[in-house]
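[1] Sequence first, predicted model second:
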Amino acid sequence: MTAETLSLAGKFALITGSSKENGIGAAIARSLARNGASVAIHYVSESSKSKAEGVAANITKEFGTKTTVVRGAVEEAGTAKTIVEDTLKGLDTDHIDILVNNAGGGENSALMDITPEQVQFAFGSNVFGTIYMTQAVVDMGKMPKGGRIINVSSIASKLGLEGVAVYSAAKAAQDSLTASFAGELGKSRGITVNTVAPGPVPTDTSKPFLEKPDGSPSEMQVGMQAMTRAAARLGTTVDIADAVLLLVSEKSRWITAQWISLSGGITGTM
């Protein structure tokens, strides 16, 4: 008897916000490629181009899968279409099977310090970007039956943390899109849509929140680690990527419209 696997051979995937070698997006790209998928590595600013190319080159070297690098601001509808066009061209395909909406961000600010620019950035990258990229991949990307869309959120959308209101609200809005899109795309197109919500994961982006200037653990890191149930540690990018691998596989065909906490149990009582 042949053992069943989570093979993604013949699948084409676009992972937004995947240019940082130690980031969640790059880890997801590696996990999908390791299991046979061709992947598009996405970046936004010109300064990230070499990093994105490095991620793609390392994936191809290690796993032998096809990669391409694409650039654009996901929060702009026209640019989202360009990202999809470049993905199709770069991977030499007429469709995209997997979309991971990982690009997104936000700044921590107390209520009275929140600026219009912070609001625009958080909602632009997390909400507008998810809408425009999903539209572009389903339409221009001709996502087929069995397609998978994963929105990368955060447990911050549920915790009501002080000083993280705008980012948390943007992620909560993104969470709402998941359920709505799952309903629209499920019965009509056979596409599943799910949210994964990581807890604290050490990356370049999260470092300012998880570490003090001297490199010691911040109060947030200590508090979050104390709340985990799976193990006495924070999560890793590989923890997140492996969960995404499961959700984009054919084995997860009956999982859709779900908000899945990848936090080691921090949100276990919610």
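    All right, it came through fine. Numbering: from 1, shown residues only.

[2] Please count neighbours and contacts with C-alpha atoms only from this point.
    OK.

[3] for this structure, what spans make up the strands?
    With strands called from DSSP state E, the chain shows them at 12-15, 38-43, 67-71, 98-101, 148-152, 192-198, 259-262.

[4] Could you dump the ones you listed into TSV and include mean neighbour count and distance to residue 176?
    Formatted as TSV, the strands of the chain follow (neighbours: other CA atoms under 10 Å; distance: least, CA to CA, whole Å):
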stretch	mean neighbour count	distance to residue 176
strand 12-15	28	20
strand 38-43	29	24
strand 67-71	24	27
strand 98-101	27	14
strand 148-152	26	11
strand 192-198	26	9
strand 259-262	20	9
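
[5] Can I get those strands in TSV including distance to residue 173?
    As requested, the strands of the chain are arranged in TSV below (distance: least, CA to CA, whole Å):
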stretch	distance to residue 173
strand 12-15	20
strand 38-43	23
strand 67-71	25
strand 98-101	14
strand 148-152	11
strand 192-198	12
strand 259-262	12
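
[6] and residue 57, which of these is closest to it?
    strand 67-71 (7.7 Å; CA to CA).

[7] structure B:
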Amino acid sequence: TIKSALTYNTMNTYYEEKINKLLDLSINPLLSEKIAKEINPTFYNNLICCYATLKDSIHDDLDHYYRSLFNINHKDAHYSYSVIKYKQGLLIIYTNRTDTIDLKSGLMNFLDSMGFNTSNFIISLSSSHHHLNELGKAIKESIYTYASSLIDNTDFQDFDSLGLDKLLMPIRNEGWVLEYYNNFYEKISEYDAYSNTDFFNTLLDYIQYDGDLQLVAKKNFLHVNTIRYRIKKMKEILNIGESADSFHQLYVFVRLYHIYNNLLRFNDL
């Protein structure tokens, strides 16, 4: 009904505001715990977050899942949870009273018991945490995992498996990182504009195929020597030459490019 829809939307707006406050990691632990309790006073300390987005973004379907799970004060003898619509997905906060439980398994079993069809979603999990004042960190981790899943085209991933992204995503907006990224981006873009080339997309393919020149050439319908020349030229433009870590430098740059593009909607994280 219209009345119930308004109730859902009003309450969700309230919880979204709380989430935004939690995402400011400069707030002190006591305030973090207080805000977490304002979201759901029945939360336990052991927690994990899931950011779930529909593979086919149909707004009404997301609302359906949201309302089917919405029970902000639900609690049984072992767990307590909350579901909040956040940006284009559902933020599911699952907490459990047992210190030794595998929280990831507990969350997935809970979703299954609620009839939540995970096969329709990209499921992105945080690490497990054991104090409520870490809820903001767990939420960030689940969103970072989501961005990484989009880059790698995976449907299920947890923060612990992200590798280098665990470092790059939290620091992506720091001055040194931005300077590193902008230096590479501007040099390649300026060369492409001046020479009417497309070295930038060649570089994206080069990293996507783990430096396999044959695969890059096949995708672009070019001779492998053309790709070899482009990569060598890019290294010269970027002043990294054939150093031992030149591939890693290019990888970090390309990874940052994808991270920036996939975290645009979460720019305040």
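    That came in fine, so what should we check first? This is a predicted model, so every value here is computed, not measured.

[8] TM value for the aligned chains?
    Scored against TM-score structural alignment, normalised by the length of structure 2, the superposed chains reach a TM-score of 0.25; 125 aligned residues with a CA RMSD of 7.2 Å.

[9] closest one to residue 186 of structure 1 among the strands of structure 1?
    Among these, if distance is taken as CA to CA, the winner is strand 192-198, at 5.9 Å.

[10] Can you spell out which helices and strands pack onto the closest one?
    Judged by 3 or more CA pairs under 8 Å, 6 or more residues apart in numbering; DSSP states H and E, the packing partners of strand 192-198 of structure 1 are strand 148-152, helix 165-189, helix 237-248, strand 259-262.

[11] what inclination does that strand have with respect to strand 148-152?
    Orientation check (axes from the mean of the first three to the mean of the last three CA atoms, to 10 degrees): strand 192-198 of structure 1 against strand 148-152 gives 30 degrees.

[12] Run through the helices of structure 1 in chain order.
    With helices called from DSSP state H, structure 1 shows them at 24-34, 49-63, 77-91, 116-123, 129-139, 156-159, 165-189, 207-210, 219-227, 237-248.

[13] for those, which one ends up most surrounded?
    Of all the helices of structure 1, helix 24-34 has the most neighbours on average by mean count of other CA atoms under 10 Å, namely a mean of 26.

[14] Please name every helix or strand in contact with it.
    Checked by 3+ CA pairs under 8 Å, 6+ apart, helix 24-34 of structure 1 has strand 12-15, strand 38-43, helix 49-63, helix 237-248 packed alongside it.

[15] What's the local residue count around residue 150 of structure 2?
    Counted with other CA atoms under 10 Å, residues neighbouring residue 150 of structure 2 total 15.

[16] For it, pull up the helix or strand it's in.
    helix 135-152 (DSSP states H and E).

[17] And the next helix or strand past that helix?
    According to DSSP H and E, the helix or strand after helix 135-152 of structure 2 is strand 156-158.

[18] Show the subsequent helix or strand relative to that following strand.
    Following strand 156-158 of structure 2 in sequence, per DSSP H and E, is helix 165-171.

[19] And the next helix or strand past that following helix?
    For helix 165-171 of structure 2, the succeeding helix or strand toward the C-terminus, using DSSP H and E, is helix 175-195.

[20] Any buried residues in the next helix or strand after that following helix, and which?
    Once the chain leaves helix 175-195 of structure 2, the next helix or strand it forms, by DSSP H and E, is helix 199-208. Neighbour-count burial for helix 199-208 of structure 2, counted by 16 or more other CA atoms under 10 Å, picks out 199-200, 202-208.

[21] just to revisit the earlier point, could the helices and strands packed on strand 192-198 of structure 1 go into JSON lines alongside distance to residue 83 of structure 1?
    Converted to JSON lines, those look like this (distance: least, CA to CA, whole Å):
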{"stretch": "strand 148-152", "distance to residue 83 of structure 1": "16"}
{"stretch": "helix 165-189", "distance to residue 83 of structure 1": "20"}
{"stretch": "helix 237-248", "distance to residue 83 of structure 1": "21"}
{"stretch": "strand 259-262", "distance to residue 83 of structure 1": "26"}
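
[22] Out of those, which gets nearest to residue 54 of structure 1?
    Among those, helix 237-248 sits nearest to residue 54 of structure 1 (CA to CA), with 17.6 Å.

[23] tell me the angle of the closest one relative to strand 148-152?
    Going by the same axes, to 10 degrees, helix 237-248 of structure 1 makes 150 degrees with strand 148-152.

[24] Which neighbouring elements make contact with helix 237-248 of structure 1?
    helix 24-34, strand 148-152, strand 192-198, strand 259-262.

[25] and of those, who's closest to residue 59 of structure 1?
    So among these, helix 24-34 is nearest, using CA to CA, at 6.2 Å.

[26] Now do the closest one and strand 67-71, the angle between them.
    150 degrees.

[27] Next one: residue 236 of structure 2 from residue 192 of structure 2, what distance?
    For residue 236 of structure 2, the distance to residue 192 of structure 2 (CA to CA, to the nearest Å) stands at 14 Å.

[28] okay if I get the helices and strands packed on helix 24-34 of structure 1 as CSV plus distance to residue 169 of structure 1?
    Below are the helices and strands packed on helix 24-34 of structure 1 laid out as CSV (distance: least, CA to CA, whole Å):
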stretch, distance to residue 169 of structure 1
strand 12-15, 23
strand 38-43, 24
helix 49-63, 29
helix 237-248, 22
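
[29] Helix 175-195 and the helix or strand harbouring residue 260 of structure 2, what's the angle between them?
    Using DSSP H and E, the element containing residue 260 of structure 2 is helix 246-262. Going by the same axes, to 10 degrees, helix 246-262 of structure 2 is angled at 100 degrees with respect to helix 175-195.

[30] Remind me what helix 246-262 of structure 2 packs against, helices and strands.
    helix 135-152, helix 175-195, helix 199-208.

[31] just the ones you listed: most buried one?
    Mean neighbour count, computed with mean count of other CA under 10 Å, is highest for helix 135-152 among those, reaching a mean of 23.
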